[in-house]
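*Asks:* need a 3D model of the following:
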Amino acid sequence: MSNSLSGKSIAFLATDGVEQIELTRPWQDLKGAGATVHLVSLESGEVKGYNHLSEADSFTVDKSVKAVSASDYDGLVLPGGVANPDALRMDADAVAFIKSFFTAGKPVVAICHAPWTLIEAGVVEGRTLTSWPSLKTDIANAGGNWVDQSVCEDSGLVTSRKPDDLDDFCSKMLEVFAA
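*Replies:* Coordinates of the predicted model:
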């Protein structure tokens, strides 16, 4: 694989209930492109992945969200699931961490239900994005423009709808993080 992301450091923000494939596939693609990746979560220890509603593997947390800042990273990945972004959007440190990437003008990628965290961070207004279809009204109510397509990019924000979109999502993610 290409080392187009050699020297880049990418944070993955996730907690229990993360959709496993939305964590592992982008992780593998970024590592394959030479990036350094860290799993950032609400607390140290492990996070529990899920395959839809079925419990799956555990993943070791590299850093607590309280111990990092956007200045430590070149980009941010927000995997989905339902429980994961719902818990993250209730944590002030996680929301501030997400918002700080937008303030710094750094790329952020989010899939499935992860745009809930973007709404909570107040960064959706005026942007075009996609997500799991049930977030359409939430995005519109936050001032965003929801589109039904496999991947959407708007000024460094890359979004996708679901695991079936991972090929398009990861391709666009690698492109945006390499820019």
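
*Asks:* going forward, measure contacts and count neighbours with C-alpha atoms only.
*Replies:* Will do.

*Asks:* for this structure, just list every one of the strands.
*Replies:* For the chain, the strands defined by DSSP state E occupy 9-13, 18-19, 36-41, 46-51, 54-60, 63-64, 75-78, 108-111, 128-129, 145-146, 151-154, 157-160.

*Asks:* distance to Ser100 added to these, as a markdown table?
*Replies:* A markdown table is the format used below for the strands of the chain (distance: least, CA to CA, whole Å):
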| stretch | distance to Ser100 |
| --- | --- |
| strand 9-13 | 13 |
| strand 18-19 | 22 |
| strand 36-41 | 15 |
| strand 46-51 | 23 |
| strand 54-60 | 24 |
| strand 63-64 | 16 |
| strand 75-78 | 10 |
| strand 108-111 | 11 |
| strand 128-129 | 19 |
| strand 145-146 | 22 |
| strand 151-154 | 17 |
| strand 157-160 | 13 |
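
*Asks:* just name the most buried of the ones you listed.
*Replies:* Of all the strands of the chain, strand 18-19 has the most neighbours on average by mean count of other CA atoms under 10 Å, namely a mean of 30.

*Asks:* want to put them side by side, so please do this one too:
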Amino acid sequence: MSLSGKKIAFLVADEGVEQIELTDPWQAVQKEGGRPVLVVGSDSPTVQGFNHLDKADTFDADLSVDRAGVEDYDGLVLPGGVANPDALRTNPQAVTFVKAFLDAGKPVAAICHAPWTLIEADAVRGRTLTSWPSLRTDLGNAGAQWVDQEVVVDTKGPGPLITSRRPDDLPAFSKALAEAF
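*Replies:* Model (predicted):
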């Protein structure tokens, strides 16, 4: 598989992102020859990484979501942690950005708590997903079927939806998103 020539957006909130859920998929995209682009939900020039609740590295944002066009990307990755998707789901521009990827039939990959943003984008109804276990009820209430699997690739919608539960699942998640992209 090769992602040569493909641009993949990574949408994060400047409030913080689970670092490993950003860096592992990022490195997988780079390893396959793709170009990851860090899109932030605000005008902040940097994003704070976290190792659970502890501050980790900061990352330079490439552009804000209000300047990003879905047509410029081949896929979207939504890293998790609690703060990142919680902030993104309350950001109308971020929610519109996510929904536009799915409406365009482009693949979207979400790990851990990131399906919260998919719920807000009304993108889970009738689809099978996995997530951090505490989102099971939220996903069910939004019309999704939740399963406890390391990675799920749902192709029932206009574009593939790749979901995963937690950092331990990152090897399978990164492989599945690279294949889908």
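
*Asks:* report the TM-score for the pair.
*Replies:* The TM-score (TM-score structural alignment, normalised by the length of the first structure) is 0.96; 175 aligned residues with a CA RMSD of 0.8 Å.

*Asks:* relative to Asp168 of the first structure, which of the strands of the first structure is closest?
*Replies:* strand 151-154 (6.1 Å; CA to CA).

*Asks:* which residue in the first structure aligns with Val151 of the second structure?
*Replies:* Aligned by TM-score structural alignment, Val151 of the second structure pairs with Val151 of the first structure.

*Asks:* how about the nearest residue to that match, chain neighbours excluded?
*Replies:* Ser160 (4.5 Å; CA to CA, 6 or more residues apart in numbering).

*Asks:* got a list of what the residue lying farthest from the centre of the second structure touches?
*Replies:* Distance to the chain centre peaks in the second structure at Asp54, reaching 21.0 Å (criterion: CA atoms, centre = their mean). Going by CA atoms under 8 Å, 6 or more residues apart in numbering, Asp54 of the second structure touches no other residue.

*Asks:* ok, now with 10 Å
*Replies:* Residues counted as contacts of Asp54 of the second structure (CA atoms under 10 Å, 6 or more residues apart in numbering) are Glu18.

*Asks:* now Leu135 of the second structure
*Replies:* Leu135 of the second structure touches Cys112, His113, Ala114, Pro115, Trp116, Asn141, Trp146, Arg165, counting by CA under 10 Å, 6+ apart.

*Asks:* in JSON lines, list those residues along with distance to Ile8 of the second structure.
*Replies:* Below are these laid out as JSON lines (distance: CA to CA, whole Å):
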{"residue": "Cys112", "distance to Ile8 of the second structure": "19"}
{"residue": "His113", "distance to Ile8 of the second structure": "20"}
{"residue": "Ala114", "distance to Ile8 of the second structure": "16"}
{"residue": "Pro115", "distance to Ile8 of the second structure": "18"}
{"residue": "Trp116", "distance to Ile8 of the second structure": "20"}
{"residue": "Asn141", "distance to Ile8 of the second structure": "30"}
{"residue": "Trp146", "distance to Ile8 of the second structure": "26"}
{"residue": "Arg165", "distance to Ile8 of the second structure": "21"}
